[in-house]
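J.: Predicted coordinates and the sequence they were generated for:
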Amino acid sequence: MDKLKQNMLLKNWTKTSTIKLVTFLSACLIIVMISLSINEKSLQDSEQNIKYYKAKVLEVMQDTTVVDHKTEGVRKGSETLRIVVTTGKYKGKEVTIENYLSALFNVYAKSGTKIIVRATMYKDGPNFSIYNYDRTPILYGVILLFIIFLCAIGGKKGFMSLLGLGLTLIAVVKVLLPLLIQGFPAITTSVILIAIIIIVCFILLDGINVKTTSAAIGTIAGVMISGLFAYFVGVLGHISGFQTEEAETLLLIAGNHGMKVKNLLVCGILISALGAVMDISISIASSIHEIHEMNKKLTVLELFHSGMNIGKDAMGTMTNTIILAFTGSSLNLLLMIYSYGIPYSQLINTDTIAIEIIKSIAGSIGIVLTVPIVAYVSSYIEKRFMK
């Protein structure tokens, strides 16, 4: 009997692993095919006469910078640097450049500092200037640390969630952005891509079963609710993508490629709400599944009430998370507004503040309404298919 059970478990594990592998490869294939069908270079308005290279400071020939105590110790002034380009066609080339420091542009270099230089191309050759620090090693190190922690603590599921995250980021960069620039309907394109991402991520996480099915249905519903809410509130409040800080630049791009700017705000809210809604969906679906496994005599209504009780606990922290995330991202703006003493009637009607409020509330409403949706769908599916 034990051997039969072991064979069944092995068979199920093999089947689940096969499904995950097929799903991952299929998603990769679709992304590659779409990417190959899109001419990304024609969509990117790059400055052909400007290139960027890595470089290293060999010597600080002159340093006239001083510490400005009015700007919290930021150095201001200029440096004369001798640098060597370490990548690209000018690799090994040594040049002397002036580095001007201010409160806003402050790349203070020392001997051995790794930097990024901007090369502006002229007929008589390139003119080099400092662009920024070379943060590549630090950023790659942080990413690697995250991957190690996720896989070490999360194990197999951590690795699968990492694959799902990677596919999501690649899909956004290689599929969503090019399609939006080409003028595809912003909301429709985002909804379809998000639905596919949700299904793929849940399959990679735990295969195809009642938990992932319930969570996927709830997540799609919750994200759609967030998007619909943001859209209708935006229409009523006369808020759209045209009020964002990047609107002017996006309009120039839209004139060249046919991109639709109006609904980009809703697309951003859909993507922002995705992670939190996925989190609460799988938590409730997993909890109801475990409760049903422990007591299969419970009715759909009883399972639903259990799911709601669990969801209510998670709901408060999740809504706090998403609202505080948007608040934190706007901290500098809030400080600036507060320091100017802007009256409340003006503040609440400012485009930027209105957009942040809509983002926060839309995401939170998506989370709140996801709880009963997942609780009911999961309870019904558990009783219907897991008797």
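T.: Sure thing, it's come through.

J.: C-alpha from now on. contacts and neighbour counts both.
T.: OK.

J.: Could you list every helix and strand in contact with the strand ranked longest in the chain?
T.: If you go by DSSP state E, the chain has its longest strand at strand 50-63. If you count contacts as 3 or more CA pairs under 8 Å, 6 or more residues apart in numbering; DSSP states H and E, strand 50-63 packs onto strand 74-85, strand 114-122.

J.: For the chain, which segments count as helices?
T.: Per DSSP state H, the chain carries helices over the ranges 2-37, 40-43, 136-171, 177-181, 186-206, 210-237, 247-257, 264-294, 300-329, 331-340, 344-347, 351-385.

J.: quick revisit: what sits up against the longest strand of the chain?
T.: 78-88, 109-121, 134 (CA atoms under 8 Å, 6 or more residues apart in numbering).

J.: Which PyMOL command selects the buried ones in these?
T.: Selecting only the buried entries of those in PyMOL, with 16 or more other CA atoms under 10 Å as the criterion:
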select buried, resi 78+79+80+81+82+83+84+85+86+109+114+115+116+117+118+119+120+134
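
J.: what's the neighbour count on residue 351?
T.: By other CA atoms under 10 Å, the residues close to residue 351 number 19.

J.: who's in contact with it?
T.: By CA under 8 Å, 6+ apart, the contact list for residue 351 reads 239, 243, 244.

J.: try it against this one:
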Amino acid sequence: MTGAHLHQEATPASPRVRAFVLSVLIPLIMLTIAGLVVLWPSGEAPSIEAGDRVDAEIIDLRPCAAAGGASSQSGDTDSGGAEGSGGTEGGGAGDEEGGGTGDGGGGGQPGTTCLEADVLIESGPDEGLEVVVPVPYGVGAPQFEIGDKVVLTATRDVPLESRYEITEFQRGTPLLWLGIIFAVAVVLLSRWKGLAALVGLGISVLIIVFFLLPALLAGQNPLPVAVVGASAIMIATLYMSHGVSIRTSVALIGTLISLTLTGLLGALFTELSQFTGLFDESLAYIGLVDAELDVRGLLLAGLVVGALGVLDDTTVTQTATVWELAAADPTSSRRKLFASGMRVGREHVAATVNTLVLAYVGASLPLLMLFSVTGMGMTDALTSEQVAQEVVRGLVGSLGIIAAVPVTTGLAALAVRQGDTHRVAGRRRRRGGPSGADRPATAETGPGSGT
């Protein structure tokens, strides 16, 4: 155990508590393993024929060639004026841009300027070759400069000169550095406990990548897949991060109960709200690729998995709070521990619910802005499927948190005091014993004093 577990086993659990915990955990672990075996994906998952992604570096930028420029701009200029005038304007702008990029691409790049780039391919079968690719342009198009690291999409079985196009910037390096900073910060603050938490995070990612996603793509029922995956993540991460103990087991049981309630509420309101999933572009596209997928079930599965992270935070905090309160005041009763833990839990709920709702609102912010621009009323915006899905996720997740606080606090108070109830009562009797014995002694000596 680490220093963070200083008071964790200060009060040994009674045989009754251990029996209860094991009676819940053993079936849970066995059912989870059985679910992983039964639902483990087999066979070939459906796939989409997509272009290969390769890394490249822009080594030069210039205006589109005469033929390429005319062909690429004709579609834009047909509706706005003569093709010749459109080409002249594009050429003039391109010349000006060419002057800007000749010095290293430092000049401005108007969104309507047609450019092409010489890129050096850094991965894939054509690694080391230089090719010319069109640069995305138009309103809102990203601005590229010489030296930018980009990602190209390759269309197979197409001549080299028209095989590649720029898709986006490379982001691997900044994300890697951010991940390293995060890992170092966690370990510096929590030391070995933080390292264990990072290992638990890695296990969660492995479960999602190798079980959850393939099983969903294989057409398995999304709700059982989500429940089994969430249970595996919950068991692995809680014990890895917080150690194998009665306290962690109580937190796990509280999480299980709260997650079950969250899943039931999610299933109910997903059905009552009649979500179709067709307004989510990714879900709609996946549904077209594989008609066997239960799109509504995918929404529910996402709700269950998303709620797990917030729920285990709440349950671990509540069990830790009750254990520390019990260690600080060994004479406190279960009722007092529950009341004190609930006071902490109310503060936690107030902060966490707000965080959860704001997270879902933040994810829908561009959509809310679109509704605002179009003049859609607040009621209409909230009841539209895109926003209503986030509302259901936020409120159902919040109800799960609200349920987790009293459930976990009550379980923790019972567990931490079950083993030492008799000792606490005995301590109180010993404390009251001398005073009770003193009173008869005083009564006996009083008459004998003769005063």
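T.: That came through fine. Predicted model only: the values in this text are computed from it and were never measured.

J.: could you redo the helices and strands packed on strand 50-63 of structure 1 as CSV and give each row distance to residue 151 of structure 1?
T.: Shown next, in CSV, are these (distance: least, CA to CA, whole Å):
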stretch, distance to residue 151 of structure 1
strand 74-85, 37
strand 114-122, 31
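
J.: Figure out which of these is closest to residue 33 of structure 1.
T.: strand 114-122 (33.4 Å; CA to CA).

J.: What residues in structure 2 pair up with that closest one?
T.: Under TM-score structural alignment, strand 114-122 of structure 1 corresponds to residues 149-157 of structure 2.

J.: ditto for stretch 151-168 of structure 1
T.: Using TM-score structural alignment, the residues of structure 2 aligned to stretch 151-168 of structure 1 are 187-204.

J.: in the matching stretch, what's buried?
T.: For stretch 187-204 of structure 2, using 16+ other CA under 10 Å, the buried residues are 187, 190, 192-201, 203-204.

J.: Could you export those residues as a markdown table, including distance to residue 301 of structure 2?
T.: Converted to a markdown table, those look like this (distance: CA to CA, whole Å):
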| residue | distance to residue 301 of structure 2 |
| --- | --- |
| 187 | 32 |
| 190 | 32 |
| 192 | 33 |
| 193 | 30 |
| 194 | 28 |
| 195 | 29 |
| 196 | 27 |
| 197 | 24 |
| 198 | 24 |
| 199 | 24 |
| 200 | 21 |
| 201 | 19 |
| 203 | 19 |
| 204 | 15 |
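
J.: Return the member of those residues nearest to residue 176 of structure 2.
T.: Using CA to CA, the buried residues of stretch 187-204 of structure 2 come closest to residue 176 of structure 2 at residue 198, 15.0 Å.

J.: was I right about the closest one contacting residue 183?
T.: Yes. Here residue 198 of structure 2 reaches residue 183: they are 7.3 Å apart, a contact under CA atoms under 8 Å.

J.: Ignoring the adjacent residues along the chain, who's closest to residue 229 of structure 2?
T.: Leaving out its chain neighbours, the residue that sits closest to residue 229 of structure 2 by CA to CA, 6 or more residues apart in numbering is residue 212, at 6.1 Å.

J.: State the distance from that neighbour to residue 228 of structure 2.
T.: 9 Å (CA to CA, to the nearest Å).

J.: go on, residue 408 of structure 2?
T.: 21 Å.

J.: Could you check which of those two is surrounded by more residues?
T.: Set side by side, residue 408 of structure 2 and residue 228 show more neighbours around residue 408, with 30 against 21, by other CA under 10 Å.

J.: What lines up with the more buried one in structure 1?
T.: Under the alignment (TM-score structural alignment), residue 408 of structure 2 pairs with residue 374 in structure 1.

J.: Hmm, residue 212 and that match touching each other?
T.: No. Assessed by CA under 8 Å, residue 374 of structure 1 is found out of contact with residue 212, at 10.6 Å.

J.: picking up where we left off before, ok, now how distant is the match of residue 408 of structure 2 from residue 273 of structure 1?
T.: 16 Å.

J.: swap in residue 88 of structure 1?
T.: Residue 88 of structure 1 is 40 Å from residue 273 of structure 1, by CA to CA.

J.: now swap in residue 249 of structure 1 and tell me
T.: Applying CA to CA to residue 249 of structure 1 and residue 273 of structure 1 gives a distance of 25 Å.

J.: more neighbours, the two?
T.: residue 273 (25 against 9).

J.: so the more buried one makes contact with residue 225?
T.: No. Between residue 273 of structure 1 and residue 225 there is no contact, the gap being 10.1 Å when judged by CA under 8 Å.

J.: list the residues that contact both of those two?
T.: With CA under 8 Å, 6+ apart, residue 273 of structure 1 and residue 225 have common neighbours residue 366.

J.: and the closest residue to residue 376 of structure 1 other than its chain neighbours, how many neighbours?
T.: Once flanking residues are discounted, residue 376 of structure 1 sits nearest to residue 304: 5.5 Å by CA to CA, 6+ apart. Per other CA under 10 Å, the neighbour tally for residue 304 of structure 1 reads 22.

J.: can you check residue 196 of structure 1 too?
T.: 16.

J.: what residue of structure 2 matches up with it?
T.: Checking TM-score structural alignment: residue 196 of structure 1 goes with residue 232.

J.: returning to what we had before: of the buried residues of stretch 187-204 of structure 2, closest to residue 315 of structure 2?
T.: residue 197 (15.9 Å).

J.: what sits against residue 239 of structure 2?
T.: Contacts of residue 239 of structure 2 by CA under 8 Å, 6+ apart are residue 248.
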